[in-house]
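[1] Curious how this folds, go ahead:
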Amino acid sequence: MTEPVQRHFDRTVLPLPDTPVGGKVAPTVGESVMPRIEPIRPPDGAPNVVVVLLDDVGFGATATFGGPVPSPTGDALASEGLRYNRFHTTALCSPTRAALLTGRNHHVVNTGVITEFATGYDGYNSIIPRSAATVAEILRQNGYSTAAFGKWHNTPAWEVSPAGPFDRWPTGMGFEEFYGFMGGEAHQYNPGLYHGTAPIERPEEATNYHLTTDLADRMISWVRQQRSIAPDRPFFAYWAPGATHAPHQVAPEWSDAFRGQFDQGWDALREETFARQKKLGVIPDDAQLTRRHDSIPPWDSVSADRQRIAARLMEVYAGFLAHTDHEIGRIVAALKQLGEWDNTLFIYVIGDNGAAPAGGINGVFNEMVTLNGLQEQTDVVLSHLDDFGGPKANNEYPVGFAWATCTPFQFTKKFASHFGGTRNPMIVTWPDRITEGGQVRSQFHHVVDIAPTILEATGIPAPTVVNGVEQQRFDGISMLYTFNDGQATGRRQTQYFEIQGIRGLYHEGWFACTYHGKIQWKPGKLPAFSDDRWELYDLSSDYSQAVDLAEHHPDKLAELKALFDVEAERNCVFPLDDRGPMRVLGARPTIWGDRTSMSLSQGMIRMPEDIIRATLNRSYSITANIETPGDQLAQGVLLAAGGYFAGLSLYVQDGLPKFTYNYFGSKYTTIAASTQLAAGESTIAIEFDYDGGGLGLGGLAQLLVNGAVVCQERFNETVPFGFSGDEGVDIGMDSGTPAANTYHGTFPFNGTISEVTIQLR
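    Below is the predicted model of the structure:
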């Protein structure tokens, strides 16, 4: 006779044992007592947890924190919960998300920069270690249902492919359900979606489709399903839409509601926002409005045409943010309707960093132009004014309005040195536990503190071992102590910040920082790190980093600079690297590896853009071996890369082989055969001979059918660095937005593709 199995709930070692409990085994069933099968459950009373994380939103954007964009959902949440006005992110998206989900500093989990810029150094390789299990994995193994919706951007770029591996995708890192996109941004009307690890297209039946709405629908449906099937099992949902990262896309009824509301410009908008912030009490009465940096032009110096462009870009952004607030409201309403609201810890972080300055001084219609280091002409942007916010726009407002929505702070996204980049609003509600709704909390906290807060709230300890791997320390500190004690002394005494050489350190009320002379919208030669000018702020009396005390307290500055080095060494920040895209050359694995040719098969879609990026700034060929139908004209895409904003496509239309090169959506060049393909087997190829000697130069494109040149044309320029932030490479169709302007939709090929071979030459 065997002894009954005893279950031990040592939650510090995961996974927990799942053997049946009790009972007795005897020679016969009649003499035995059946053990109980008891599913693993969290501690009694553990709440549901919802984390909402927006993208690229400045501290002073929403009306809930004094901004110009009405946010009734944010207002309602703040009235029954708490507003945090000294909460910080890392200043960049992937690092913030990695820190939030793991509770560790971003360099410690190898995410010191976005995944696309990964290098081989510890701190920067984008490989979140298994010794830093996500809060989703911890909750899942303690009996929670878990799901992620929206933006991920935390899988190494070379692993985002149909070949995986998939253990660093959301479903391999603690989320049982994932519906969203893997990269840094998404088209709001035609996103590159994944369900789990499978690429999917947006719902075909959807009318007036918008990604944010789709993500809200998916989360609401998932929660309802959980409540129906497992009502006694709490859930953890991570909802991270593409909003309000570029492209700023929203239906006209949302953006048109803001017509004329930003004609006063960014200088006046900051003054207006600052006054509202003080009236609301979301900043202290003695806070100062920081000055405009010399690199940002005063509004009155901007030409009338540029003012018109800038104001309309800001109207579209405001509509995008207002629409996002509306969709969050739908999620909140659903939780309340299901009776889940009172015992739901709802953490709403308004931005993974400050507002984005990627639109540059003037703002852009197509952000991919500036991301490739080029400049749009005013007349080009003006010609698209009515298209802003639509499916063919990748618009981004100018840095002046980005800066204005970061009121009252200096600078914007990427500035880990200043609060315009790192200080984001946060609202926390939990009706069952937070009894002082409507108040402001001012303890200094950081995004790494979210995971420990969730664990303390759920009664689940930080594990020491997960899946056989010893866990590294948590860098975060639970914020639960602030929920019902607004006067509690802040428990975070030290926090470093660093993004691409821009750095800062908070310590016991002081802040030392340097922006390393690095102005994204005004590139120039950077100083040596040893020559950086550091600033010093006393945050006990200077909420907004307005008064630099470096010259008055040199000893304190020296102390904090030395402490930064200690923290940098401890957190794998070194070596400092201030390079941009050039840092990745030869620094990380690629899909290509050492190959010079790659053959792809029909049906392979949404493959990473790395595949086609290897052809940029060099000669190459693309060859498709196909079989066309005998009863109809051949139609459809053979290979497509990119989409509306830049790309290329090799295809057949009405039986005619064609090749289109899309130069940033402003110039489409199409070359086509004049003779229709005969039924049966054919070979269609494009050969491109690059001029060489620089980036983004032209070359000769030749279209070949069965080995013979049928047409050719010279291109004067080509895209130097990349086509898109969210589209990839497709064989046999064109997923997402079309790369060519001669067809619509996915334009699937109606024949058979044996293979498509890309040859680097």
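[2] alpha carbons only for contacts and neighbour counts from here, please
    Fine.
[3] which residues does residue 549 contact?
    535-538 (C-alpha atoms under 8 Å, 6 or more residues apart in numbering).
[4] if you set the cut-off to 10 Å instead, what comes out?
    By C-alpha atoms under 10 Å, 6 or more residues apart in numbering, the residues touching residue 549 are 512, 535-538, 556-557.
[5] Turn the residues you listed into TSV, columns for distance to residue 382, neighbour count and secondary structure.
    Formatted as TSV, those follow (distance: C-alpha to C-alpha, whole Å; neighbours: other C-alpha atoms under 10 Å; DSSP: H, G, I helix; E, B strand; the rest coil):
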residue	distance to residue 382	neighbour count	secondary structure
512	42	28	strand
535	40	20	strand
536	43	27	strand
537	42	23	strand
538	45	20	strand
556	51	16	helix
557	48	22	helix
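[6] How about the residue nearest the centre of the chain: what's its closest non-neighbour residue?
    Centroid-nearest residue in the chain, with C-alpha atoms, centre = their mean: residue 184, separated by 4.1 Å. Spatial nearest neighbour of residue 184, chain neighbours left out: residue 153 (5.5 Å); criterion: C-alpha to C-alpha, 6 or more residues apart in numbering.
[7] how about the helices in the protein?
    Per DSSP state H, the chain carries helices over the ranges 72-80, 93-102, 135-141, 211-229, 252-255, 265-280, 304-337, 367-371, 378-383, 399-404, 419-422, 450-458, 554-570, 610-613.
[8] need the strands for the stretch 1-150 of the chain, in chain order.
    With DSSP state E, counting those that start in this stretch as the criterion, the stretch 1-150 of the chain has strands at 13-14, 48-53, 82-84, 87-88, 145-151.
[9] Out of the ones you listed, which is closest to residue 272?
    Smallest distance to residue 272 across these (C-alpha to C-alpha): 20.4 Å, for strand 82-84.
[10] Show me what that closest one is packed up against.
    helix 72-80, strand 344-349, strand 426-429, strand 439-441 (3 or more C-alpha pairs under 10 Å, 6 or more residues apart in numbering; DSSP states H and E).
[11] so can I have CSV of these showing distance to residue 526?
    Formatted as CSV, those follow (distance: least, C-alpha to C-alpha, whole Å):
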stretch, distance to residue 526
helix 72-80, 40
strand 344-349, 33
strand 426-429, 34
strand 439-441, 38
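[12] let's see this one next to it:
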Amino acid sequence: MMASTTSPPVRHTRLTKATRGTSRPIPTSCSTGVSTVSPRFTRCTRMCRRGRPWKISAARTAITSASTPNSFSDPPAGVETITMEFAMFDMRKPNLICAAALAAGLSWLSQPSAHAASIDKTSRPNIVLIVADDMGYSDLSAFGSEIQTPNLDAIARQGVTLSNYHTAPTCSPTRSMLMSGTDNHIAGVGTMAELVLPEQVGKRGYEGYLTDRVVAFPKLLQANGYRTLMVGKWHLGKTPELSPKARGFDQSFALIEGSADHFTQGGTTDRNPKATYRLNGENIDLPKDFGFSSDYFTRTAIEQIGASTGKPFFAYLAYTAPHWPLQVPTAYLERYRGFYDKGYVNVAEARLKRMKAMGLVAADVQINPGPGVWPTWEQLSPRERALEARRMEIYADMITNLDDNVGKLVKHLKATGQYDNTVFVFFSDNGAEGSNPEDVTPNNAKWIADNFDNSLENIGKPGSFAGYGPNWARVSSTPFRMYKAFTYEGGIRTAAFIAGPGMRHGEISDAYVSVKDLAPTFLELAKVEHPAVRDSAIEKMQGTSAVAFLKGAHPAVHPADQLQCTELFGRVSLLQGDWKMTFSNTPWGPGKWELFDIRKDPTERLDLAVQHPQVTQKMLSQWQECQARNGINWDEQLAKKIRFGNEIKHYETADKQPL
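    Below you'll find the model as predicted:
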């Protein structure tokens, strides 16, 4: 496919009134008219009757015929088996909780045939979710980049480009929000597992993995007739009971940690030199034909999807590109040679010019100048410029390779007749990565120097291990402020689009959309109800389905006055209507609260906190409510304590590499 030169129209929309859903009361009795359930579920029933606590992470229930009321065998042919997941934890009144869970769960099963009959399964779409890792807002040609991504661009043109899509500042918090449809603290990833501070250890919300307080939406799709498939990065728990298989994927080939070498099973830190991969829940060594990460993930996804089976599928392709180490197959090494020799500012300004022409940003938007702690292109030595340009070339190569792989997937879906009934969702898990791999642990710089060759000629090849640094990350985030790990827009506003049958197409929308909105969107597309509607022991989704918005029935997903709060590493974003408040530590921010008119000033250049004290106080009061609601443990000193994102030694490291 070739990218079109025609720019879709810009649509500026806003919702003025909230749409409220309804909820039903939860029964409080263990009694049920269901004739038979599994032994494990019956055991829970008995313990409820005895008033004993019971801890359930998942239970399989099967409706059998009334003629075999005491049978625990497999259900007869034609009878549905439904998998349900209950999130439960130790409580002081376990019998009531167990009773509520059982009653809520069994009420789903009391009329399974009626539920099944109400779903027109032929109308439910396949869903393909593609997530890039650490890709910046302006890194696709559909978002103004010089990097060629014709396959992703083609999908974007067929749907709605989301110019105001938001995530968490880093990977695993975003992925927890994706899977649960709720805040990362509620899901258990209030911080990354690798970066839990001593004062956060053992605190609810800071477990560092996707807890059983939430239901992962693939589990619900799986229970309701979808084939659920996954390849790539998981990063939501290391033990088998926290793996993709346990959270609802029929088939999975998963990298368990947050990053890995793209050619080998090597890890990315001195503390984790070998990456962990699991195939359908079982630890494996990489096959000899692994090749390159994005290539292998795509081949595996195509094999998983196969030909049409009559059942809809959900396929999650969680690429590890373009996350460092910057590496790419040989055929891509020269694609962007010389593209970046003019330096940071020239590339960023060219991107912004294209973004304005496309209608992605307003004509008066200016690039945020950054914190001023790194040298300009002109201040670099010829040696440093050569290394910097080469790093960015490889980064661009990785994105084009990812795009080529998306093209292979699309080709397969078309060849097998599955394309026309498929919804595509694409986004990056956070902003571009400006932190150095050498800075991730105290000893990582030495580990990299001792084990890898980052000479100019070897960057991008097997055996190299480089990142591209803060200034290129700022270019990738054009025109926004900062990058990954920060709650400025460069860290949390990412490239995204959604396309599918019956949806708006060829449009750009600046309506606010969150990663939390995807789970409820997928469930509505699949015509599946979230169990929190009936079970108070399960955390509700905070996100809102975007289906009505995507189909043109509603101008936006969220009401304009709804507060959107995000916290990670002590850095905070509060967004309400046109106002955004942020907190970030020095030198990245002022170390105090800032206020921006985010519609007029999306690049966060002019702090208005002093001019609008009433707005500031109102939003700070709402921040207190957000902390209480989501279980956020925060103070103004927290951001200084995190190693990640607070290092600035990129150029000292780069200067040591041989030419």
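[13] For the two chains, what TM-score is obtained?
    Remark: TM-score between the superposed chains equals 0.75 [TM-score structural alignment, normalised by the length of the second structure]; 532 aligned residues with a C-alpha RMSD of 3.1 Å.
[14] coming back round to it: which position in the second structure pairs with the residue nearest to the centre of the first structure?
    Residue 184 of the first structure maps onto residue 258 in the second structure, with residues paired by TM-score structural alignment.
[15] quick one on the thing from earlier: if I pick the residue nearest to the centre of the first structure, what's in contact with it?
    55, 93-94, 114-116, 151-154, 242, 245-246, 725-726.
[16] Pick the one among those closest to residue 252 of the first structure.
    Nearest member of the contacts of residue 184 of the first structure to residue 252 of the first structure, counting by C-alpha to C-alpha, is residue 246, at 16.4 Å.
[17] Show me what the closest one lines up with in the second structure.
    With TM-score structural alignment as the criterion, residue 246 of the first structure matches residue 324.
[18] number of nearby residues for residue 253 of the first structure?
    10 (other C-alpha atoms under 10 Å).
[19] Tell me how far the match of residue 246 of the first structure lies from residue 464 of the second structure.
    Going from residue 324 of the second structure to residue 464 of the second structure by C-alpha to C-alpha, to the nearest Å gives 10 Å.
[20] Between the two, tell me which one has more neighbours.
    Neighbour count, other C-alpha under 10 Å: between residue 324 of the second structure and residue 464, residue 324 has more, with 24 against 21.
[21] Contacts only, for the closest residue to that one other than its chain neighbours.
    Nearest non-adjacent residue to residue 324 of the second structure, counting by C-alpha to C-alpha, 6+ apart: residue 467, 5.3 Å away. By C-alpha under 10 Å, 6+ apart, the contact set of residue 467 of the second structure is 322-327, 388, 391-392, 394-395, 433-438, 459-460, 473, 650, 654.
[22] how does it look with 6 Å?
    324-326, 436 (C-alpha atoms under 6 Å, 6 or more residues apart in numbering).
[23] can you check residue 169 of the first structure too?
    With C-alpha under 6 Å, 6+ apart, residue 169 of the first structure has these contacts: residue 155.
[24] In the second structure, what sits opposite it in the alignment?
    Per TM-score structural alignment, residue 169 of the first structure is aligned with residue 243.
[25] What separation is there between residue 237 of the second structure and residue 151 of the second structure?
    Using C-alpha to C-alpha, residue 237 of the second structure is found at 32 Å from residue 151 of the second structure.
[26] again with residue 630 of the second structure
    In terms of C-alpha to C-alpha, residue 630 of the second structure sits 38 Å off from residue 151 of the second structure.
[27] Same check on residue 632 of the second structure?
    Counting by C-alpha to C-alpha, the gap from residue 632 of the second structure to residue 151 of the second structure is 40 Å.
[28] Same question for residue 208 of the second structure.
    Distance from residue 208 of the second structure to residue 151 of the second structure, by C-alpha to C-alpha: 35 Å.
[29] Show me which of these two is the more surrounded one.
    residue 208 (27 against 21).
[30] So that one sits against residue 189, correct?
    Yes. Contact between residue 208 of the second structure and residue 189 holds when scored by C-alpha atoms under 6 Å: they sit 4.6 Å apart.
[31] Which position in the first structure pairs with the residue nearest to residue 324 of the second structure?
    Per TM-score structural alignment, residue 467 of the second structure is aligned with residue 396.
[32] do residue 147 of the second structure as well
    So residue 147 of the second structure corresponds to residue 69, using TM-score structural alignment.
[33] List the contacts of residue 704 of the first structure.
    Residue 704 of the first structure neighbours (C-alpha under 6 Å, 6+ apart): 684-685, 710.
[34] now it: how far from residue 147 of the first structure?
    Counting by C-alpha to C-alpha, the gap from residue 704 of the first structure to residue 147 of the first structure is 48 Å.
[35] and if you look at residue 669 of the first structure?
    Distance from residue 669 of the first structure to residue 147 of the first structure, by C-alpha to C-alpha: 43 Å.
[36] Have a look at the two and say which one is more surrounded.
    residue 147 (24 against 15).
[37] what residue of the second structure matches up with the more buried one?
    By TM-score structural alignment, residue 147 of the first structure lines up with residue 229.
[38] Contact partners for its match?
    249, 251-252, 315.
[39] Now these in a markdown table, please, with extra columns for distance to residue 405 of the second structure and neighbour count.
    Putting the contacts of residue 229 of the second structure into a markdown table (distance: C-alpha to C-alpha, whole Å; neighbours: other C-alpha atoms under 10 Å) gives the following:
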| residue | distance to residue 405 of the second structure | neighbour count |
| --- | --- | --- |
| 249 | 22 | 25 |
| 251 | 20 | 20 |
| 252 | 18 | 27 |
| 315 | 14 | 26 |
